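Q: below is the sequence, then the predicted model.
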Amino acid sequence: MDRRRFLQLSSFCVFALSSDKVLSAEQSKNHNMFNLRVVSTTDVHGFLTDFDYYKDASTEKFGFSRTATLIEQARQEVKNSVLVDNGDLIQGNPIADYQAAVGYQAGKPHPSVQVLNLMKYEVGTLGNHEFNYGLEFLDNVLKEATFPIINANVYDVKTKQNRYTPYVIQERQLIDEQGNKQSIKIGYIGFVPPQIMVWDKANLDGKVYVEDIKQTAEKFVPEMKKAGADLVICLAHTGPSDKEYVVGEENAAFHLADVKGIDAIVFGHSHGLFPHKSFQTTSTLVDMLNGTVNGVPENMSGYWGNNIGVIDLQLYYLNGKWVVNHATAHIRPIYDNEKKAATVENKPEITALLQPVHEATRKFVAQPIGKSLDDMYSYLALVQDDPTVQIVNQAQKDYVENYIKSIPELKDIPVLSAAAPFKVGGRKNDPTSFVEVAKGDLTFRNAADLYLYPNILATLKVKGHHVKEWLECSAGMFNQIDPNKTEPQGLINWEGFRTYNFDVIDGLSYEIDVTQPARYNGECELINANSERIRNLQFNGKPIDLDADFLIASNNYRAYSAKFSGTGEEFVAFLAPDENRQVLANYITKQTKLQGAITPTADKNWRLAKIESDKPLDIRFETSPSEQAKNFIKTRSVYPLVDKGVDEVGFAIYQIDLTQ
């Protein structure tokens, strides 16, 4: 990486500039100097209120209504500040679902944009989920913003021009350390992962295309400088990666620090925190203390408004231009996990603005859809077959079996279904994030809890060997267990795998041998070609025919990803006209009318394989610490479990016996 910028000298931070000139501490006193704070949000996902619509209860742990107070505090602490948003704003919460289903049709302004307007954001950018509802919906939302929303790497197919404004340069009057006004031109540029063309293919194919993030930055940043930008702030809806740069990569935040001319980077997408003690990296170019990468300050402020990002820049005027002399980045939470207390209250103006849509959303998700004879809790979803995944697979399988009756070339092919647990503790950072749907009357709130995303149902035509490899990738959810080790061993691979990739495939049976190394990593890249974790894979009680045809009901994200074996455009049999969540809600309604209620009890079609060992093994996994979880686990676990207390994050730890 280009170490073009900052060099620390003794106790005072002085930085090497691209002009190869260094300003000493004494010299800096003789130059105009001011401080600028960049306050940021990312991945708000429509979580505008401090209210959990899935549980119909207030919360202190997320919600822009509290974030706004934190923003206000951060602004008041300094003379000069700017406020920016990094995308994934309009999707992800029942408020967003309500707006897409009802508010938009009624011509109501989007509440996510309204609150940013009220807080007077300088600029925003687009995230990948902005495209979930289609380009027309997005275009209408963007018109409502009183601040520019930019993107530099999405292009129109017909014109080959940027579909959105690639960057903006705003002139600001700031107050320097002597109390004088100084004029500076701040440039902002925004990016989105090229993978939106896969994830939202149905909405985007033939309409737009997306260029590489880093290459696009290298194209436009010099242009911005030439146009007069004194400072360039990058709003990058992309995650971090320690890997070597690859054209078209999804996670380019760290590689953007190599682009000459970028002074600060706000990133997100990964729903993580940076800088933060929880962040894991092997890069020597990452300075966690100051929050810099290759000397460039970078920020990632979590998700759902649970944190804000703060970048503090010290600038001075040298040789006719403003130059960054010192920079630090940090995050600020709305909830203190150690003290178990909120750090701020709601901002009254935001709460008042959102009150009508809050009440409308509560009514929207309270619509009855049916009845369940059993509880659907995801406390054990990562270690055994689970009712919250089971019901989704039942709904998807039923939908496809009916859909293909009128398609001669598909109607006789066996149908399987793949679904993953979406709410099982976040990224081992939220002990309250579990699906909790109690038996009895069900509403749309419960369907939204069971299936978080507005994905579209997609069906793939695959061979039996694709099914096996698909499951091998899913089996990366687990760490390798040493049958000869008596010390505690963690079962769940929280760091290298995402739970939304732990697909359970219904319609067949199988076991997962966790004593074997994972065949694939978290990106479904082959890492151990000779290893196999999937055992006793059977269809209709017999070993699966690896050359036989199968249909797998899934979603558009998985179907077009080309990551899992059997995914990619060439395998897509059809893309349904319905969202997975609506398919689930309709199935619950249908079964309730036919049978009086649904029966979501897991059919135990998969399990972790028995481990042969003559030593006492101590294998552990994390789950919810609630009393409800304890009672459910006590009666529903298929393995012997021992409660081992609570970890430092707040998760309950259970010892699981896989030798029986």
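A: It's in.
Q: when you work out contacts or count neighbours from here on, use the C-alpha atoms and nothing else.
A: OK.
Q: quick check: closest non-adjacent residue to residue 185.
A: residue 171 (4.2 Å; CA to CA, 6 or more residues apart in numbering).
Q: pretty sure the one you found contacts residue 186?
A: Yes - Residue 171 lies in contact with residue 186 (CA atoms under 8 Å); the separation is 6.2 Å.
Q: with neighbour numbers in mind, choose between those two.
A: residue 186 (19 against 14; other CA atoms under 10 Å).
Q: can you tell me the helix or strand for residue 115?
A: Taking DSSP states H and E as the definition, one finds residue 115 inside helix 111-118.
Q: show me what that helix is in contact with.
A: Residues external to helix 111-118 that are found in contact with it (CA atoms under 8 Å, 6 or more residues apart in numbering): 46, 48, 89-90, 99, 141, 144-147, 350, 353-354, 357.
Q: show me what secondary structure element comes after it.
A: strand 123-125.
Q: residue 414 reaches residue 548, doesn't it?
A: No - look at residue 414 against residue 548 with CA under 8 Å: they stay out of range, at 9.4 Å.
Q: try this one side by side with the last:
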Amino acid sequence: MIFGNKSQLKTKTAIALAVAASLGLTACNSDNNDKKNHKDQIKLRVMETSDLHTNIMDYNYYKDAEDQTIGLARVASIVKSARAEVKNSVLVDNGDLLQGSPMGDYMADEFKKNNNALTDTHPAYKAMNLLDYDVGNIGNHEFNFGLEFLDQSIAGANFPYINSNVICDTNCGNDELDKYDNRFTPYIIKEKVVVDTDGDEHKIKVGYIGFVPPQIMLWDAKNLAGRVEANSIIESAKIYVPQMKAEGADIIVAIPHSGIGNPDDKNPDMENAVYKLTQVDGIDAVMFGHSHQVFPSEKYADLENADIEKGTINGTASVMPGRWGDNLGIVDLVLEKDGDSWTVVDSQSSTRAIFDANEKTPLVTVDKDIHDAVELEHKGTRAYVNAPIGKASANMYSFLSMAQDDPTVQIVADAQMWYAQDKLPENLKSLPILSAAAPFKAGGRYSDSDSDQYVQVDKGNLAIKDAADLYLYPNTMVALKITGNELKEWLECSANQYNQIDPAKTEMQQLINRDGHPTYNFDSIDGVTYKIDVTKPSNYDRDCVAQDITGGSQRIIDLEYQDQPVTADQEFVVITNNYRGFGGKFAGTGADYIVHDFAVENRQVLTDYIKEKSEFDPKTGESAKEINTEANYNWNFKNIDSSVELNVTFETQDSEKTHNFVEANKRRAMEKLAVEDTVPGFAIYSIDMTQELED
């Protein structure tokens, strides 16, 4: 083979050396440019629990049995596994922690017995202190047992608490604070050592800010009036978030105990403010709750500017982890260094469940350390809830509470009426006394984890746990003075619980307006009789805001008191709870209508009523009689006159127990249907709206 002469060879060699040198120089410049353009990147996982409602154990105290679908003791396993998956993580709690389960009631009862003092760390914190929380937010139910109980409880937390929109009034229970001072620490900025994707350590400053609905001043007026005030969530954020940035916060995590809300809501004191909060400049992640729902999920697929694949609202990473420890919320943030600061460049939000509702199987094992930590309080709670109080004449189940008058609501209304007739001031006893109550447990929010959320109190011996099942909340009893017109409009708003039924339509029509009206806003009022005409449109939304409906309020008909039509200016006293009485949403409610505050819990009234009517002997724990626990059916639907075969349906729990109760107690023809694609745990029943069954 001939390679050419030496001069050609030298030329080729020179060219080759030049090319090689050029390539080497290019590679060197490329390395330098890569280093110059390289940005440090941090991946930070933010985890959230919310609305635990003192469900520390995986236990249903009403049934006195293990419950694999709830509990911090189970979601703790996900916390630990999710933390182990990443290099950098923080854990927050959103609030509504101290009230909601019998364990919460037991601790509040012990507090009262010990002259308003907690003698030991609250069990919620005995458990949470094992999980290395970074911060906790204060929810609205934290105020249910008063500021002293709250202060003493959170003192047991090994992590700081924040709230930015509750400020002091004249007597906020802290001598070091003046009027208008923040009652709690509004926000904190914590320095955290993190590892970037290259393995190098950095220090970043994570800011946390917390919020609670301003409506606490209505819901807990008895505990809070004159002691604190509550500012707007959004206005508070606009004040403090810029301050946090100015103080060096690299990222800001908002922890609002608040639901998503309406994108068009212009009320600065809105209860559900998350949508607006995601539009506040400077907030990088929103860990929210209050609504007991899961976000991201298909439920919010139609929410404006929401990306349920990434879990963002208005481009801001957002998550809501259900309730009672059924899910852990996770936001994975990607941060890049920009000069001397860090910027969030990407995010992914998700939730992890502790139970598979479709397969009816647990997805995690229990955390034994938490079981051990609260064993004493768990035993105390079981003993507390099983103390006897009386005897029931019939089963009290709320399976039909949306379809007809209901025994679980009836007994609450009866107890309130019984107490008021004796304790009302004499000048009010001369007026007709009515009693308003609503079903608190009627299928929850109708999700795949709520099918067990029905009152299920069996005939026979009753215990404190049964009174707690019938009346979930530590509300107090109040009396309002209203007119006949306000009474009708109160019921008109309540009737928004039902969809409008077309009498000419043969396709399936769902009776219950679940998405548009929470069941706790479905008041029935005892002492009067009335019917609901569901062929008419509802004149109100879920918050009792009047809609532009031709003809106005038309659903409530045949409204009578003692067989006589109620007149517009006729006066009544209505007994209800402080949440409803001070709420101001329903006609005839609000502080101006309150004529008497009984200063007693509705649940205590219910317990005392059961004891008296059962002739309960506290020494023996025996009852001489059975209390009547059947509904009186003072309200009904107006029969629909139709020329076609209507197909009206409602949903309730899918169980043999439910079906037997429906068959034994139905006031109209009802039939369980074979319908596919139902929410797990729920069944669909048809209901004959054209006529009632004969007695």
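A: Right, received. Where do you want to start? Everything quoted here is computed from the prediction, not taken from an experiment.
Q: on that earlier part again, who's more crowded, residue 414 and residue 548 of structure 1?
A: The neighbour comparison of residue 414 of structure 1 against residue 548 (other CA under 10 Å) goes to residue 414, with 16 against 12.
Q: structure 2: which residue goes with the more buried one?
A: The pairwise alignment with structure 2 assigns residue 414 of structure 1 to residue 432, based on TM-score structural alignment.
Q: circling back to that earlier point, which two in the contacts of helix 111-118 of structure 1 are spaced the farthest apart?
A: 147 and 357 (22.0 Å; CA to CA).
Q: buried ones in the helix holding residue 115 of structure 1?
A: For helix 111-118 of structure 1, burial by neighbour count (16 or more other CA atoms under 10 Å) applies to 111, 112, 113, 114, 115, 116.
Q: do stretch 37-49 of structure 2 as well
A: Residues of stretch 37-49 of structure 2 classed as buried under the neighbour-count rule (16+ other CA under 10 Å) are 40, 41, 42, 43, 44, 45, 46, 47, 48, 49.
Q: which position in structure 1 aligns with the fourth one?
A: Just to be clear, that refers to residue 43 of structure 2. Using TM-score structural alignment, the equivalent of residue 43 of structure 2 in structure 1 is residue 35.
Q: for its match, pull up the helix or strand it's in.
A: With DSSP H and E as criterion, residue 35 of structure 1 is part of strand 33-41.
Q: so the next helix or strand after that strand matches what in structure 2?
A: In the C-terminal direction, the helix or strand that comes right after strand 33-41 of structure 1 (DSSP H and E) is strand 51-52. Counting by TM-score structural alignment, strand 51-52 of structure 1 pairs with residues 59-60 of structure 2.
Q: re earlier: among the contacts of helix 111-118 of structure 1, which are in strands?
A: Using DSSP state E, the subset of the contacts of helix 111-118 of structure 1 located in strands is empty.
Q: JSON lines please, covering the residues you listed and showing distance to residue 304 of structure 1 and neighbour count.
A: Formatted as JSON lines, the contacts of helix 111-118 of structure 1 follow (distance: CA to CA, whole Å; neighbours: other CA atoms under 10 Å):
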{"residue": "46", "distance to residue 304 of structure 1": "7", "neighbour count": "25"}
{"residue": "48", "distance to residue 304 of structure 1": "8", "neighbour count": "28"}
{"residue": "89", "distance to residue 304 of structure 1": "9", "neighbour count": "29"}
{"residue": "90", "distance to residue 304 of structure 1": "11", "neighbour count": "30"}
{"residue": "99", "distance to residue 304 of structure 1": "17", "neighbour count": "25"}
{"residue": "141", "distance to residue 304 of structure 1": "19", "neighbour count": "18"}
{"residue": "144", "distance to residue 304 of structure 1": "21", "neighbour count": "14"}
{"residue": "145", "distance to residue 304 of structure 1": "20", "neighbour count": "20"}
{"residue": "146", "distance to residue 304 of structure 1": "22", "neighbour count": "16"}
{"residue": "147", "distance to residue 304 of structure 1": "21", "neighbour count": "17"}
{"residue": "350", "distance to residue 304 of structure 1": "15", "neighbour count": "22"}
{"residue": "353", "distance to residue 304 of structure 1": "18", "neighbour count": "15"}
{"residue": "354", "distance to residue 304 of structure 1": "16", "neighbour count": "20"}
{"residue": "357", "distance to residue 304 of structure 1": "17", "neighbour count": "19"}
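Q: any idea which of those is closest to residue 451 of structure 1?
A: residue 46 (16.0 Å).
Q: next one: the counterpart of residue 658 of structure 2 in structure 1 from residue 432 of structure 1, what distance?
A: Alignment note (TM-score structural alignment): residue 658 of structure 2 maps to residue 629 of structure 1. According to CA to CA, to the nearest Å, residue 629 of structure 1 and residue 432 of structure 1 sit 10 Å apart.
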